[in-house]
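Student: Predicted model follows, preceded by the sequence.
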Amino acid sequence: MRWLIGIFAFMTIIGIPWAKACFIIGNFSFLPFGKEPIDRKYLTGNEDIGTGDWTLIGNVIWCVLAGFWLALGHLASAVACTMTIIGIPFAIQHLKLAMISFAPIGQTIVSKEIAESARVVNRARL
């Protein structure tokens, strides 16, 4: 569903940043295990068009139109998944999806190892 919305958003020129967010969330929803969302600026150390000043404006628009409801749905799914022991790993993934669904612009999906190495590098910078 998110990929279809992403295709529709790409058709409108103004919707391209949100279309990219739809595809990122869709890919993360498809294969969430072993991956996690991370801020691109935090990962690369450089600002780009999705991590600059416009990120806040884009994320506010996203949150008002779609992000709040997507995050709420993933939170409800996480609560439902915790009802059984076998559902707990899926609940954890739904919590990750809720976080990225709330404000996806400027985020990317990487493996846990890459995210941890980015944290180590950024700690060394500080």
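Tutor: Okay, I see it.
Student: from here on, contacts and neighbour counts on C-alpha atoms
Tutor: Noted.
Student: got the contact list for A118?
Tutor: Residues near A118 by C-alpha atoms under 8 Å, 6 or more residues apart in numbering: Y42, L43, T44.
Student: and with 7 Å instead?
Tutor: Contacts here follow C-alpha atoms under 7 Å, 6 or more residues apart in numbering; on that basis A118 touches L43.
Student: Could you list which residues are in contact with the residue nearest to G73 when sequence neighbours are not counted?
Tutor: Nearest residue to G73 in three dimensions, chain neighbours excluded: A98, at 7.8 Å (C-alpha to C-alpha, 6 or more residues apart in numbering). Listed by C-alpha under 7 Å, 6+ apart, the contact partners of A98 are L70, A71, H74, L75.
Student: Likewise for K20?
Tutor: Listed by C-alpha under 7 Å, 6+ apart, the contact set of K20 reads G6.
Student: Now whichever strand or helix holds it: buried residues?
Tutor: Element membership for K20 (DSSP states H and E) is helix 16-30. Along helix 16-30, these residues count as buried under the neighbour rule (16 or more other C-alpha atoms under 10 Å): I16, P17, W18, A19, K20, A21, C22, F23, I24, I25, G26, F28.
Student: One more to weigh against that first structure:
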Amino acid sequence: MPPVSILLNILWILLGGLWMAFGWVVAAIIMAITIIGLPWAKAAFNIAAYTLMPFGQKAVRRDTLTGRADIGTGPLGLIGNLIWLLLAGWWLALAHIATAVVLAVTIIGIPFAWAHVKLAGIALWPIGKVIVPA
């Protein structure tokens, strides 16, 4: 990871990244407690790690990366994302947007606010995404 990404990730953790990653972990644990929620728990844990250190990485659709559809990017992934949206996605996205609004007040916080807005989109629709180096 380049030094700039390391510095940005440290600032990110201090400016809201840690508490949002904690929110993702809580959502993953709640999903894991219910056996039915295990597919969502795996995705939530992956995105929790991405939320903790987003600079130097990006989220892409798995079918775009591999060139072929799979269970998470097909019709079952659509159903899974809709269920996720109802159970946990909306409140995680809302928390990312609220954090983005607070950070956007300062010039220094604008890049971090933009990262929270991107994470809000991922919070709404996480199934079928994979985290790759930028």
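Tutor: Noted; the coordinates are in hand. The structure presented is a predicted model; accordingly, all values stated were derived computationally and were not measured.
Student: TM value for the aligned chains?
Tutor: For these two chains in superposition, a TM-score of 0.80 is obtained (TM-score structural alignment, normalised by the length of the first structure); 112 aligned residues with a C-alpha RMSD of 1.5 Å.
Student: any idea how far the counterpart of the residue nearest to G73 of the first structure in the second structure is from D70 of the second structure?
Tutor: Superposed on the second structure with TM-score structural alignment, A98 of the first structure falls opposite A120. Shown here: A120 of the second structure relative to D70 of the second structure, a distance of 24 Å by C-alpha to C-alpha, to the nearest Å.
Student: Find the centremost residue of the first structure, please.
Tutor: Centroid-nearest residue in the first structure, with C-alpha atoms, centre = their mean: I100, separated by 2.8 Å.
Student: how about the host helix or strand of it: buried residues?
Tutor: Secondary-structure element containing I100 of the first structure, defined by DSSP H and E: helix 88-102. Using 16+ other C-alpha under 10 Å as the test for burial, helix 88-102 of the first structure gives 88, 90-102.
Student: Turn these into a markdown table, columns for distance to P32 of the first structure.
Tutor: Rendered in a markdown table, the data for the buried residues of helix 88-102 of the first structure read as follows (distance: C-alpha to C-alpha, whole Å):
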| residue | distance to P32 of the first structure |
| --- | --- |
| I88 | 14 |
| F90 | 9 |
| A91 | 11 |
| I92 | 10 |
| Q93 | 6 |
| H94 | 9 |
| L95 | 11 |
| K96 | 9 |
| L97 | 8 |
| A98 | 12 |
| M99 | 13 |
| I100 | 12 |
| S101 | 13 |
| F102 | 16 |
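Student: Just give me the closest of the residues you listed to T108 of the first structure.
Tutor: Of all those, the one with the least separation from T108 of the first structure (C-alpha to C-alpha) is I100, at 9.2 Å.
Student: Tell me which stretches of the second structure form helices.
Tutor: 3-12, 18-33, 38-52, 62-66, 75-84, 90-103, 110-124 (DSSP state H).
Student: Please compute how far the third one lies from its chain's middle.
Tutor: Translated: helix 38-52 of the second structure. Distance, stretch centre to chain centre, for helix 38-52 of the second structure: 7 Å (C-alpha atoms, centre = their mean, to the nearest Å).
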